[in-house]
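Chemist: Okay, sequence plus prediction incoming.
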Amino acid sequence: MTVSSKQLHRSQRRDALIYWIYIPSAVVLGGKTVDRLLDLPSIPSFGGLPVIPAAILIGIGVVFIQRATFDLKHYGGGTPNPQAPPERLVTEGSFSLCRHPMFLGYDLTALGTVLLLRSWGMLIIAYPIFIALEIRFLQNREEPVLARRFGAAYSDYRKRIPFLLPNPFKRRKPS
């Protein structure tokens, strides 16, 4: 099925709203609601210290997202959008570190935001729920689609490359 440029842009705008507005808003509002309901204090700032790790996490997260998007186009001939997916299985670049580097980027960005906003409710309730739902989505929706599309190649890739968290101590065999 060929997708028009207009349909693709509409789908990309929808995805941007979901990943950059709706989901982060749910994490922030959910966490802040927990803070208020349980009368939780803010995470201590230790002289402004959370700003530095928060900025680092957000920066690394954005780099992962941008790199994964580039890798999907450069190595796979497609986009992260299901309307125009990669034509080939991408195992190079950021996809040689983990099977879902874009989601890792979102996770790091969200964790940086949690630290920046200094919310216990976000850190101990909303963020873990977000991660659990994401893992469920990836395991039950994303990975089965990839397994059907790419068959044995995806099965081999799954055996070699970690799910979401890169293992810096594991040597990877070239594909």
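Modeler: Happy to help now that I have it. Numbers count the residues shown, from 1 in each chain.

Chemist: Please make it C-alpha for all contacts and neighbour counts, starting now.
Modeler: Will do.

Chemist: Now do the residue nearest in space to the middle of the chain against Ile43, distance only.
Modeler: Central residue of the chain (C-alpha atoms, centre = their mean): Phe103, 1.5 Å from the mean position. Using C-alpha to C-alpha, to the nearest Å, one obtains 25 Å as the distance from Phe103 to Ile43.

Chemist: Please apply the same query to Ala152.
Modeler: 47 Å.

Chemist: Have a look at those two and say which one is more surrounded.
Modeler: Higher neighbour count among Ala152 and Ile43: Ile43, with 16 against 11, using other C-alpha atoms under 10 Å.

Chemist: if I pick the more buried one, what's in contact with it?
Modeler: Listed by C-alpha atoms under 8 Å, 6 or more residues apart in numbering, the contact partners of Ile43 are 115, 118-120.

Chemist: 6 Å instead, please
Modeler: By C-alpha atoms under 6 Å, 6 or more residues apart in numbering, Ile43 lies in contact with 118-119.

Chemist: alright, now check it against this:
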Amino acid sequence: MGWKEMLREIEIPPLWLAIFALAGWGVGRVLPVALPFGRELGLGLVAIGLALMGAAALQMVLRHTTFIPRRDPQALVTSGAFALSRNPIYLGDAFVLAGLLLIWQAALGLWLVPAFMVFITRRYIRAEEAMIGAHFGPAYAAYRARTRRWL
């Protein structure tokens, strides 16, 4: 495996979540802005995000399909967490990021959440949607018509 392939394997969404979170942590350290009940709300958002990610990953494992980006899907999962969003793991990532920013008093960094969502859409979601569409055709088109990409 060449270095490009190795980089492709480690360049995964959790890495980008960590990078965006680190940027937010830095904002909170340099320009702290605490919101009323920010810590409590932040903890709640992190918990919701982790629960959503866990539920979606479990659903995919139970359907014997991958949750690793750039891998061929074996099944189209449309129920449970996937009835809420076509990308519940990425949505969970966004909740976790927002929660961490609130916990770290980085309210001025909340712009990182939509920036993360745009980045993930361009870097991963569009290609994943094309791959899923190629594998599952009309079934995916129907699912896509009734379920939003994010929320």
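Modeler: Looks like it came in fine. Since the model is a prediction, treat every value here as computed from it, not as a measurement.

Chemist: circling back: now for the residue nearest to the centre of structure 1: what does it line up with in structure 2?
Modeler: By TM-score structural alignment, Phe103 of structure 1 lines up with Tyr90 in structure 2.

Chemist: Regarding structure 2, what is its longest helix?
Modeler: Counting residues, the longest helix in structure 2 under DSSP state H turns out to be helix 38-62.

Chemist: just checking, what packs against it?
Modeler: helix 88-103 (3 or more C-alpha pairs under 6 Å, 6 or more residues apart in numbering; DSSP states H and E).

Chemist: between the helix it packs on and helix 38-62, how big is the angle?
Modeler: 160 degrees (axes from the mean of the first three to the mean of the last three C-alpha atoms, to 10 degrees).

Chemist: mean offset of helix 88-103 of structure 2 relative to structure 1 (after superposition)
Modeler: By mean C-alpha distance after the TM-score superposition for structure 1, the fitted helix 88-103 of structure 2 averages 0.7 Å away from its aligned residues in structure 1.

Chemist: Which positions within that helix qualify as buried?
Modeler: In terms of neighbour count (16 or more other C-alpha atoms under 10 Å), helix 88-103 of structure 2 has its buried residues at 88-103.

Chemist: so how many other residues sit close to the residue nearest to Ala83 of structure 2 when sequence neighbours are not counted?
Modeler: Nearest residue to Ala83 of structure 2 in three dimensions, chain neighbours excluded: Thr147, at 6.4 Å (C-alpha to C-alpha, 6 or more residues apart in numbering). For Thr147 of structure 2, the neighbour count with other C-alpha under 10 Å is 16.

Chemist: After alignment, which residue of structure 1 pairs with Thr147 of structure 2?
Modeler: Using TM-score structural alignment, Thr147 of structure 2 pairs with Ile161 in structure 1.

Chemist: so the one helix or strand Val27 of structure 2 maps to versus helix 88-103, what angle?
Modeler: Using DSSP states H and E, Val27 of structure 2 sits in helix 13-30. Put simply, helix 13-30 of structure 2 runs at 10 degrees to helix 88-103, going by the same axes, to 10 degrees.

Chemist: list the helices and strands helix 13-30 of structure 2 packs on?
Modeler: Against helix 13-30 of structure 2 (3+ C-alpha pairs under 6 Å, 6+ apart) you get no helix or strand.

Chemist: who touches stretch 124-131 of structure 1?
Modeler: In contact with stretch 124-131 of structure 1 (C-alpha under 6 Å, 6+ apart) are residues 27, 30-31.

Chemist: got a markdown table for these, with distance to Pro50 of structure 1 and neighbour count too?
Modeler: Output for the contacts of stretch 124-131 of structure 1, formatted as a markdown table (distance: C-alpha to C-alpha, whole Å; neighbours: other C-alpha atoms under 10 Å):
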| residue | distance to Pro50 of structure 1 | neighbour count |
| --- | --- | --- |
| Val27 | 18 | 23 |
| Gly30 | 20 | 16 |
| Gly31 | 17 | 23 |
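
Chemist: Noted, bye for now.
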